[in-house]
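**Student:** predicted structure and sequence below. I'll ask about it afterward.
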Amino acid sequence: MLETVQRRGRISRVGIARATGLSRTTVSSLVAELLAEGVLTESPGDAGRRTSTSGGRPATPLTLNPDGGGVLGVHLRHAGIRVLFTDLSGGVLGERYRALDVDHLPDDALAYVADTALDLVAAAGRDAGRVFGMGVAVSAPMQSRSHTLRTPSVLADWSGVDIAARLRERIGVPVHVGNDANLGALAEWTFGAARGADDLIYVMLSDGVGAGLILNGRPYEGATGSAGELGHISVIDGGYVCRCGNRGCLETVIGARGLTSAFAHTRGPETTIADVVALLAADDPGARRVVADAGHMLGRALAGICAMLEPRLVVIGGEVAAVGRTLLDGVRDVLAQRLPPAISQGVTVTTGRLGDRAEALGAIALATHSTSAHLLTP
């Protein structure tokens, strides 16, 4: 129910019942408890402008109460950490980012997360007792039921590390862990470019490459939690060795490092994604070629997925998405060439709206949904 309110922004009790399939009696009971807890709030100012379909009492819309509490969200990237503190509606109350070799420094990474989370809550002047949970987005496949890292993990130094338990002990709130691409999809679906779309693919192009799926209005993780590992599809025989141990994975070609390494000969090894964006703005032919090729490569990887799943929307997010239209046009061109018109004409390719915050905001959404039961526990 909270997920429905979060995604719709504001919705009546009747609307919640229709969207969730819950009975009106159940919805009324749950709403009463959440209103009493201060998690939901009514918007009586809108009631006079709304009419009941039965001619009775106007439906009063409900929203998540921004003052009702807070949620923490974390994105453990391969090379950095983002920590967000938001109110229940997703409004950002505090944010910090630190560059760090997360892959090889699990103890340092978790210590930074715990200390920073507590600092953000204190700096926002919020009651620590009203922080309902923390979500953590991790750049690795997860076990679908336990939400722990798959073993063996592409993050070798994190094997055996219980992220949720370690942070729960330090911070004292429920902690829920998920794959970052899956949570990026959840974020864009809940807060961003994919609101209202029930079938979509979110592609995260950053240090790594991953995909998150929303199918038939629900997140889809696969039988074991590894659905969407787009970056580890082999696309070049005998290519560079990937962190997963295979050669020629898509990540080694269109991930941030793979993309910028194409400029090492002409621009030097320190080229960044921001440099590539600047070169595109200056209409540099080499940058156009490299980014267009990356779009074509991504389009080929997506074509088979789109043919099988027929999504309405493909959302491109992550750091590399900043290169913009040239990349998207490359994806669109290949999908138009390789998909039947009946499918390709129904697929929209767009950039995400949440930028670098997407995965951390997805962790916020995960924590909001996963900890809601604690609010109703007697």
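**Tutor:** Structure received.
**Student:** from here on, contacts and neighbour counts on C-alpha atoms
**Tutor:** OK.
**Student:** any chance you could map the strands in the stretch 201-350 of the chain?
**Tutor:** 209-215, 218-220, 313-317, 348-351 (DSSP state E, counting those that start in this stretch).
**Student:** what sits up against the longest one?
**Tutor:** Looking back up the chat, that one is strand 209-215. Contact partners of strand 209-215, identified using C-alpha atoms under 8 Å, 6 or more residues apart in numbering, comprise 181-186, 198-204, 219-221, 227-232, 250-251, 254-255, 311.
**Student:** and stretch 290-297, by the same measure?
**Tutor:** By C-alpha under 8 Å, 6+ apart, the residues outside stretch 290-297 that reach it are 250, 253-254, 259, 262, 323, 326-331, 333-334.
**Student:** could you tell me the end-to-end distance of stretch 241-254?
**Tutor:** In terms of C-alpha to C-alpha, to the nearest Å, the two terminal residues of stretch 241-254 are separated by 14 Å.
**Student:** list the contacts for the nearest residue to Glu42 once chain neighbours are set aside?
**Tutor:** Nearest non-adjacent residue to Glu42, counting by C-alpha to C-alpha, 6 or more residues apart in numbering: Leu62, 4.6 Å away. Taking C-alpha under 8 Å, 6+ apart, we find Leu62 in contact with Val5, Arg10, Ile11, Ser12, Arg13, Leu40, Thr41, Glu42, Ser43.
**Student:** next up, a structure to set beside the first:
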Amino acid sequence: MARPTADVRAEIARSTFLAAATVSNIVNELVAGGVVDTVAGVGRRGAIVRVARSAGVVAGIDFGHAHVRVCFADFGGTILGSERAPLDIDRDYRDGLKLALSMLNRLVEQLHDTVSLRALGVGLPAPISADGVINSQLDPARLNRRRHEHAVSERFGVPAQVDNDGNLHALAEYAQGAGLGVRRMAYLKISSGIGAGLVLDGRIFRGRIGAAGQLGHLTIDEDGPLCRCGSRGCLESYVGGTSLTQQFSSFESGLTVREFVDRAVEGDLGARRLIEDAGRHLDRAAAALAQIFPPELIVVGGDMAKAGDVLLAGVRDGLRRHALEPNAVCTEVARATVGARAPAVGAVRAALEAVTI
């Protein structure tokens, strides 16, 4: 739902191509339902239409491999609060939902207003089919083979939208980040593992079974190391932060992915070499995207993206070397801008789609 903050009714009519009387009737219905407020404008401006806080809030939950993050927002998508907590990957999914619920309740209590939760979006780092079922044993929320939306709705008592975290991160970057104004965009999340989200003509592209974008499990060496998915030589085994930190552990053990990337940024030659190599492995995958799904922009996010050009230079070089020149020239590469809470922000935007007035 777009937020028409500071738009008078006539301006809304012009931007939506609706008759002024139609807009006026719709606004009156929304005001009567407590969804929007109207306040007097300044000078000649008519009444300003804005989302009413009393309409309720929506929330987004991001279940990562080792964390859970909760954001909640008003109907305009403005983030009102956010909280992050560690999450044991081996916890039962009910424990994960219980933790998220307690975090959300704590955030809403800080508003000091009586508001109701109207819808919820959830991001999971696993492939999710079109009917809402995970096709992986790697889900930290432990919702394997369950109808997630039913489970989440039952726990929170509101409509729910569940999606892959790569899709939600792509949605956040497209709506308010590096992809703002772009119609075709590919988002690559390079963190502990690898995820991807594809935006086609302004909409998330999920494919027929809902599992599009699983770039991390593209085989680049059939004789390579065993991947957590059960295959060998997956891209994630060469580019994922967990794999790189394990390789770096002979020099310094116990580092998180973020700490490892910090070492590279600070000039550690071993860490930089590993990330440079990761960029070169990533280049062919980026070139394949440019050939098959020619995006205007490839956005790289996740913990590894903090390495900046140490990683992105390989992606740009791969486009130049392995993609047809017209596709390479028309595809920009940029670092994500929304930040670590992007999947939760994307989940908030997905929740807005589930709100019923």
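**Tutor:** That came through, no problem. Since we're looking at a predicted model, the values are computed, not measured.
**Student:** next, the TM-score between them, please.
**Tutor:** Superposed pair, TM-score by TM-score structural alignment, normalised by the length of structure 2: 0.88. Supporting alignment: 353 aligned residues with a C-alpha RMSD of 2.7 Å.
**Student:** ok, so of the contacts of stretch 290-297 of structure 1, who is nearest Ala274 of structure 1?
**Tutor:** Val323 (8.3 Å; C-alpha to C-alpha).
**Student:** which residue lines up with the closest one in structure 2?
**Tutor:** Residue pairing (TM-score structural alignment): Val323 of structure 1 is matched to Ala307 of structure 2.
**Student:** residues contacting its match?
**Tutor:** Counting by C-alpha under 8 Å, 6+ apart, Ala307 of structure 2 touches Val261, Asp262, Ala264, Val265, Ile275.
**Student:** across to structure 1, which of those residues hold up?
**Tutor:** Among the contacts of Ala307 of structure 2, the contacts conserved in structure 1 (both residues aligned by TM-score structural alignment, their matches' C-alpha atoms under 8 Å) are Val261, Ala264, Ile275.
**Student:** quick check: closest non-adjacent residue to the aligned partner of Ala227 of structure 1 in structure 2.
**Tutor:** Superposed on structure 2 with TM-score structural alignment, Ala227 of structure 1 falls opposite Ala212. Nearest residue to Ala212 of structure 2, sequence neighbours excluded (C-alpha to C-alpha, 6+ apart): Arg206, at 4.9 Å.
**Student:** strands of the stretch 51-200 of structure 2, residue ranges please.
**Tutor:** Ranges of strands in the stretch 51-200 of structure 2, per DSSP E, counting those that start in this stretch, are 57-63, 67-73, 79-86, 117-124, 160-164, 185-190, 194-200.
**Student:** switch the ones you listed over to TSV; also include mean neighbour count and distance to Asp139 of structure 2.
**Tutor:** As requested, the strands of the stretch 51-200 of structure 2 are exported to TSV (neighbours: other C-alpha atoms under 10 Å; distance: least, C-alpha to C-alpha, whole Å):
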stretch	mean neighbour count	distance to Asp139 of structure 2
strand 57-63	30	9
strand 67-73	25	12
strand 79-86	16	15
strand 117-124	27	7
strand 160-164	27	10
strand 185-190	29	17
strand 194-200	24	13
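**Student:** distance of Arg98 of structure 1 relative to Thr116 of structure 1?
**Tutor:** Separation of Arg98 of structure 1 from Thr116 of structure 1 (C-alpha to C-alpha) stands at 10 Å.
**Student:** tell me who's in contact with the most centrally placed residue in structure 1.
**Tutor:** Ranked by distance to the mean C-alpha position of structure 1 (C-alpha atoms, centre = their mean), the top residue is Gly184 at 1.3 Å. Contact partners of Gly184 of structure 1, counting by C-alpha under 8 Å, 6+ apart, are Tyr202, Met204, Gly212, Gly317, Ala358, Glu359, Ala360, Leu361, Gly362.
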